[in-house]
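1. when you get a sec, could you give me coordinates for this:
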Amino acid sequence: MRTTGTKDAVSVLVIEDDDVIGRHVEAGLRSNGYTVTWTRTGGSGLVEARRLPTDVVLLDLGLPDMDGIDVARQLRDDHPDVLILILTARSEEIDVIVGLDAGADDYLVKPFSLTVLLARLRAHLRRRSAGPPGPSEPVRIGDLTVDITARRCRLGDREVELRPKEFELLAVLIKHPGEAVSRETLMARVWDENWFGPTKTLDVTMSSLRRRLHAAAASSAVPLALPEFTTLRGHGYRLEPPATQGEGADDISQTYPGDPGHSSYRL
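-> Here you go, the predicted structure:
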């Protein structure tokens, strides 16, 4: 393990066992002003992430001691706000989905261009530093309340923990209830207007957001009025107010039926 870089730079932890790729990525990051810690195993990477302030993790999946997917899950559990970019030779769509669902923010297939890696990293950091735009007052639909300024989500009287991209996706949709929001708009506002990655990232994030809200609702002792996320195939998504009211949710009465040919998902 070694650390290189400048004081007060963005701190990047590289977990990569290939010496050629590791040196190439380390040199490229360092020359662009990042502080870099490079380690070659999943176990040592988890140790370094706990020991050092870490803003970004670049994670290989084919590690000698453990599968990178397990490392990604552990990193996400231990460090909810860290930015995780997977770098791997696994190129099948299911591998991408599993990686993103494990908590990664992006997925780059080897061999990759250092220029593209740096551009994606800048895009993620730019979005993260800007934060999602939004009103100062919390937005409530049914029993779901989202405070965009405070980055808090509540179902009824219980707070729901969301990953950064899940929250930002919800923040965009909840500001436009009943409106169709295109995939391009969601990718631009949640990721970046110059996004290089596959839009499958959006679908995986939406799926994870649905599961978290559904799990929170299922654990409630009282019925809750939940909005619906409607998938508009070939276009994007729409957040719709709930058709029924939960405990204390008397401020939303209008419903929006799903369009023919579209599939609706109750949270």
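2. from here on, contacts and neighbour counts on C-alpha atoms
-> OK.
3. buried residues, the helix or strand containing Gly45. List them.
-> Per DSSP states H and E, Gly45 falls inside helix 42-51. Buried residues in helix 42-51, defined by neighbour count with 16 or more other CA atoms under 10 Å: Gly42, Gly45, Leu46, Glu48, Ala49.
4. got it, and stretch 113-128?
-> Result for stretch 113-128 [16+ other CA under 10 Å]: buried residues Leu117, Arg120, Leu121, Ala123, His124, Leu125, Arg127, Arg128.
5. of the buried residues of helix 42-51, which is the nearest to Thr88?
-> Gly42 (13.8 Å; CA to CA).
6. quick one: residues contacting the closest one.
-> The contact partners of Gly42, by CA atoms under 8 Å, 6 or more residues apart in numbering, come to Ile15, Leu63, Pro64, Asp65, Met66, Asp67, Gly68, Val71.
7. one more, so I can put them side by side:
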Amino acid sequence: MKPRLLIVEDDPNLGEILSEYLGLKGYETTLMRDGEEGGRAFKKAEFDLCILDLMMPKKDGFTLAKEIRATDDDTPIIFLTAKSMKQDIIKGFTIGADDYMTKPFSMEELLLRIQAILKRSIKKEEPFPNPFTIAGLVYYYQENRLITPKREINLTTKENELLKIFFENVNKTVERSSALKKIWKDDSYFNARSMDVYIAKIRKYLSDEPSLKILTIHGEGFKLVEVN
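-> Below you'll find the predicted structure:
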């Protein structure tokens, strides 16, 4: 898959040049014109890296980056700015930026910085075991199938994806927002309610195996635990 880049730049000429150039270099780009549009785009899809202009209408790059970091600590952020003031650079890194480029800049240098950041941040995913066994359960992710001590269950797509996340993170908290963005591509209120319904169904499936429980971690998300 092509790495996905979110570009938020209010200068239409620079935005188009960035999007076209990076597209030709093998990236899938989404271009937004202001901070509000950028925030909505980030909530709807997953990106491997964000390129944010600092001075934008409606919502500046600092504010957008703070909102991104409130729910996502991992997606790299590069700031673009016409400023070179030390306090702005410090503020950007304090918020959680990974890099900072002052306009005008070289497209080739930006490309090299993107490549370096992604090389550090994108981890190769290990193939999920098929089947995956835990306690008295046998789980076939590729077939959307769960076998418990009492029955065999054909899972819906969302049940299957949720169960995979829980099995990948046994005894670890699965953040609500992270799961919503990964499966529903949006952490809206209505999608959150939908996820709660699916988790209730998964809890019923796991009730066939008493040693496994899904706990609700208030204010954070959920945790699948093994009970001795």
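8. quick one: TM-score?
-> Counting by TM-score structural alignment, normalised by the length of structure 2, the TM-score of this superposition works out to 0.53. Behind it: 125 aligned residues with a CA RMSD of 1.6 Å.
9. re earlier: whereabouts in structure 2 does the helix holding Gly45 of structure 1 align?
-> The alignment of helix 42-51 of structure 1 onto structure 2 (TM-score structural alignment) covers residues 35-44.
10. how much does the matching stretch stray from structure 1?
-> Here stretch 35-44 of structure 2 is compared with structure 1 after superposition; its mean distance to the aligned residues, by mean CA distance after the TM-score superposition for structure 1, is 0.6 Å.
11. distance from that stretch to the middle of the chain?
-> For stretch 35-44 of structure 2, the gap between its own C-alpha mean and the chain's C-alpha mean amounts to 13 Å (CA atoms, centre = their mean, to the nearest Å).
12. residue in structure 2 matching Gln74 of structure 1?
-> Under the alignment by TM-score structural alignment, Gln74 of structure 1 pairs with Glu67 in structure 2.
13. sec struct for the residue most central in space within structure 2, please.
-> Against the mean C-alpha coordinate of structure 2, by CA atoms, centre = their mean, the closest residue is Glu46 at 4.9 Å. Here Glu46 of structure 2 is coil, with the state taken from DSSP: H, G, I helix; E, B strand; the rest coil.
14. quick check: it touching Leu180?
-> No: judged on CA atoms under 8 Å, Glu46 of structure 2 makes no contact with Leu180 at a distance of 10.7 Å.
15. and the longest helix for structure 1?
-> Using DSSP state H to assign secondary structure, the helix with the most residues in structure 1 is helix 200-218.
16. read off where it ends up in structure 2.
-> So helix 200-218 of structure 1 sits over no part of structure 2, by TM-score structural alignment.
17. equivalent analysis for stretch 240-255 of structure 1, please.
-> Taking TM-score structural alignment as the measure, structure 2 aligns no residues with stretch 240-255 of structure 1.
18. report the buried residues of stretch 2-12 of structure 2.
-> Arg4, Leu5, Leu6, Ile7, Val8, Glu9, Asp10.
19. and if you look at stretch 82-97 of structure 1?
-> Residues Val82, Leu83, Ile84, Leu85, Ile86, Leu87, Thr88, Arg90, Val96, Ile97 are the ones in stretch 82-97 of structure 1 that count as buried (16+ other CA under 10 Å).
20. aligned to the last one, what sits in structure 2?
-> Under the alignment by TM-score structural alignment, Ile97 of structure 1 pairs with Ile90 in structure 2.
21. what about the helix or strand encompassing its match, how far off from structure 1?
-> Following DSSP H and E, one finds Ile90 of structure 2 within helix 86-95. Taking mean CA distance after the TM-score superposition for structure 1, the mean distance separating helix 86-95 of structure 2 from the aligned residues in structure 1 is 0.8 Å.
22. who touches that helix?
-> By CA under 8 Å, 6+ apart, the surrounding residues in contact with helix 86-95 of structure 2 are Phe62, Ala65, Lys66, Arg69, Phe79, Asp99, Tyr100.
23. nearest to Tyr189 of structure 2, out of the residues you listed: which one, please.
-> The shortest separation between Tyr189 of structure 2 and any of those is 19.2 Å, and it belongs to Arg69 (by CA to CA).
24. count the residues that sit near the residue nearest to that closest one when sequence neighbours are not counted.
-> In space, not counting the residues next to it along the chain, Arg69 of structure 2 is nearest to Gly96; the distance is 7.1 Å by CA to CA, 6 or more residues apart in numbering. Here the count is done by other CA atoms under 10 Å, and Gly96 of structure 2 has 19 residues near it.
25. next helix or strand past the longest helix of structure 1?
-> Of the helices and strands lying after helix 200-218 of structure 1 in sequence (DSSP H and E), the nearest is strand 228-232.
26. please name every helix or strand in contact with the following helix or strand past that next one.
-> Next along the chain after strand 228-232 of structure 1, taking DSSP H and E as the criterion, comes strand 236-240. Using 3 or more CA pairs under 8 Å, 6 or more residues apart in numbering; DSSP states H and E as the contact test, the elements touching strand 236-240 of structure 1 are helix 164-174, strand 180-182, helix 183-186, strand 228-232.
27. with mean neighbour count and distance to Thr201 of structure 1 added, can I get these in JSON lines?
-> Conversion of those to JSON lines gives the following (neighbours: other CA atoms under 10 Å; distance: least, CA to CA, whole Å):
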{"stretch": "helix 164-174", "mean neighbour count": "21", "distance to Thr201 of structure 1": "10"}
{"stretch": "strand 180-182", "mean neighbour count": "17", "distance to Thr201 of structure 1": "14"}
{"stretch": "helix 183-186", "mean neighbour count": "17", "distance to Thr201 of structure 1": "11"}
{"stretch": "strand 228-232", "mean neighbour count": "21", "distance to Thr201 of structure 1": "15"}
